[in-house]
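In: let's see this in three dimensions:
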Amino acid sequence: MAIYTHLGSMEEVQHAVRVEGFARLAAVADAIPRSPDPVADLARVSDAYFSFGLGQPHLYRAMFIDRPVRDDDAGAAAFDRIADAVRRCIDAERLPGVEPTMVLMWAAQLWSMRHGIVTMVLSGALPEPQARLVLSDMTLRLLIGYGDDPAAARRSLDHALPAPGADR
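Out: Predicted coordinates for the structure are as follows:
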């Protein structure tokens, strides 16, 4: 009853859990130190999203799977962390010739790619080691498609992330 006294209703509890989950996800991204390699940092932020989802499946469901009880922008700050990482790659000329309007599009592609794979792992449709291989390959192909040099993209990913299947 104390929760209902404080928050008022089940809908308010659900909303508070959702807001708290996104705040935690943004904090996880904020805790990743910046390196001189913005592509490696983008990979680390993306990997943190993946690991967060797998590590807190019930909270992840409340954030992403359950329908929000009201319109909000609870996920905006977490999404901004990915968009900022994409901007850093552009500013460092790792993704040359990019229109500024593409930043949000590419951040959404990276976000939704991770979301889909997390959901598949949580549902049991894809084992985690295989999911990490898929994410690594998809990330590499997107970065190359965005204009990064293939060898440089591979080096950044290899530097940023443990080899898929390695102990974490």
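In: for the rest of this, base every contact and every neighbour count on C-alpha atoms.
Out: OK.
In: list the contacts for residue 89?
Out: Residues near residue 89 by CA atoms under 8 Å, 6 or more residues apart in numbering: 38-39, 42, 95.
In: show me these that map onto helices.
Out: 38-39, 42 (DSSP state H).
In: now do the end-to-end distance for stretch 67-74.
Out: Across stretch 67-74, the terminal residues are separated by 13 Å (CA to CA, to the nearest Å).
In: please give the structure of this sequence too, so both can be compared:
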Amino acid sequence: MPRVLSDSDVADFRERLCEAAERLFAEKGPDAVTMRQLASELGVSPMTPYRYFKDKDDILAAVRANGFDRFAESLETARASATGGRAKGAAVGEAYIDFAFEHPHTYKLMFDLNQPHEKDYPELVRAGLRARETMSAWVKDLAAEGVMTGDPVQIGAMFWAAAHGAIVLELAGKLPHGAARSLHHMINTTLARGLASGG
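Out: Here you go, the predicted model:
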């Protein structure tokens, strides 16, 4: 009779499986990774992962949700650590760049994949919405101080698109090392001038 697993046993194995999956997905691409390979990485039987996840898409969703949560936590911490709207915006921008280049595999899995039927994975949807909120929260700080005007969600999306574009170009080798951060600063300064209250 198999041992009854405690909640902590389940959580620990799911975490280890997700860590192995993130590495393999990044190295080979999710389509090239099998459940058997994932089991082999952890030294368990081929059927063991199915005790914790329905299938590979379920694992991918968990990996991406974990990435979005870690990303959002980094940006939330940066915003909370600064005082004043401008300082909060700058801190969030730096945290964004730092996360992307400190965790490039995670970043690519989060943003560069289209996961069919994403709505079937509520934790992924929740984590994605949490990450999206970090893109407009600091804009709301600036709007509350009268520094910036406009729809915070749309403005946040503009800055997000600019940051993501610069990061992806550097990760793809289309920009030299460190260029994304410099470009990010220049774009943000230009956008901020155009969106300034009374500008």
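In: need the TM-score from the superposition.
Out: Comparison of the two superposed chains (TM-score structural alignment, normalised by the length of the first structure) gives a TM-score of 0.79, and 146 aligned residues with a CA RMSD of 1.9 Å.
In: ok so, going back, which one of the ones in helices among the contacts of residue 89 of the first structure is nearest residue 59 of the first structure?
Out: residue 42 (23.2 Å; CA to CA).
In: burial count for the closest one?
Out: 29 (other CA atoms under 10 Å).
In: that one contacts residue 82, doesn't it?
Out: Yes. The criterion here is CA atoms under 8 Å, and residue 42 of the first structure meets it with residue 82 at 7.0 Å.
In: tell me which element residue 181 of the second structure falls in.
Out: According to DSSP states H and E, residue 181 of the second structure maps onto helix 179-195.
In: rewinding a little: any chance of a markdown table for the ones in helices among the contacts of residue 89 of the first structure, columns distance to residue 78 of the first structure?
Out: Listed next are these as a markdown table, based on distance: CA to CA, whole Å:
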| residue | distance to residue 78 of the first structure |
| --- | --- |
| 38 | 18 |
| 39 | 18 |
| 42 | 13 |
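In: residue 87 of the first structure: what's it in contact with?
Out: Per CA under 8 Å, 6+ apart, neighbours of residue 87 of the first structure: residue 103.
In: do you know how far the residue nearest the centre of the second structure is from residue 170 of the second structure?
Out: Nearest to the mean C-alpha position of the second structure, by CA atoms, centre = their mean, lies residue 68 at 3.6 Å. Separation of residue 68 of the second structure from residue 170 of the second structure (CA to CA): 21 Å.
In: can you classify residue 47 of the first structure as helix, strand or coil?
Out: Under DSSP: H, G, I helix; E, B strand; the rest coil, residue 47 of the first structure falls in the helix class.
In: how many neighbours does the aligned partner of it in the second structure have?
Out: The equivalent of residue 47 of the first structure in the second structure is residue 94 (alignment by TM-score structural alignment). By other CA under 10 Å, 16 other residues sit near residue 94 of the second structure.
In: re earlier: so which of the contacts of residue 89 of the first structure comes closest to residue 157 of the first structure?
Out: For the contacts of residue 89 of the first structure, the nearest to residue 157 of the first structure is residue 39 (7.5 Å; CA to CA).
In: mind checking how far the longest helix anywhere in the second structure is from the chain centre?
Out: The longest helix of the second structure (DSSP H) is helix 56-81. Mean-position distance between helix 56-81 of the second structure and its chain equals 5 Å (CA atoms, centre = their mean, to the nearest Å).
In: which helices and strands sit right next to that helix?
Out: helix 7-28, helix 85-102, helix 104-111, helix 122-144 (3 or more CA pairs under 8 Å, 6 or more residues apart in numbering; DSSP states H and E).
In: can you redo the ones you listed as CSV with distance to residue 61 of the second structure?
Out: Converted to CSV, those look like this (distance: least, CA to CA, whole Å):
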stretch, distance to residue 61 of the second structure
helix 7-28, 10
helix 85-102, 19
helix 104-111, 9
helix 122-144, 6
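In: mind checking which of the ones you listed is nearest residue 54 of the second structure?
Out: helix 7-28 (12.0 Å).
In: what is the burial count for the aligned partner of residue 144 of the first structure in the second structure?
Out: Here residue 144 of the first structure is matched to residue 193 in the second structure, going by TM-score structural alignment. Each residue near residue 193 of the second structure was counted by other CA under 10 Å, and the total is 12.
In: doesn't residue 199 make contact with residue 193 of the second structure?
Out: Yes. Between residue 193 of the second structure and residue 199 there is a contact at 7.2 Å, judged by CA under 8 Å.
In: which residue in the first structure aligns with the residue nearest to the centre of the second structure?
Out: That one, residue 68 of the second structure, aligns with residue 22 by TM-score structural alignment.
In: quick check: closest non-adjacent residue to that match.
Out: In this structure, residue 22 of the first structure finds its nearest non-sequential neighbour in residue 75, 5.5 Å apart by CA to CA, 6 or more residues apart in numbering.
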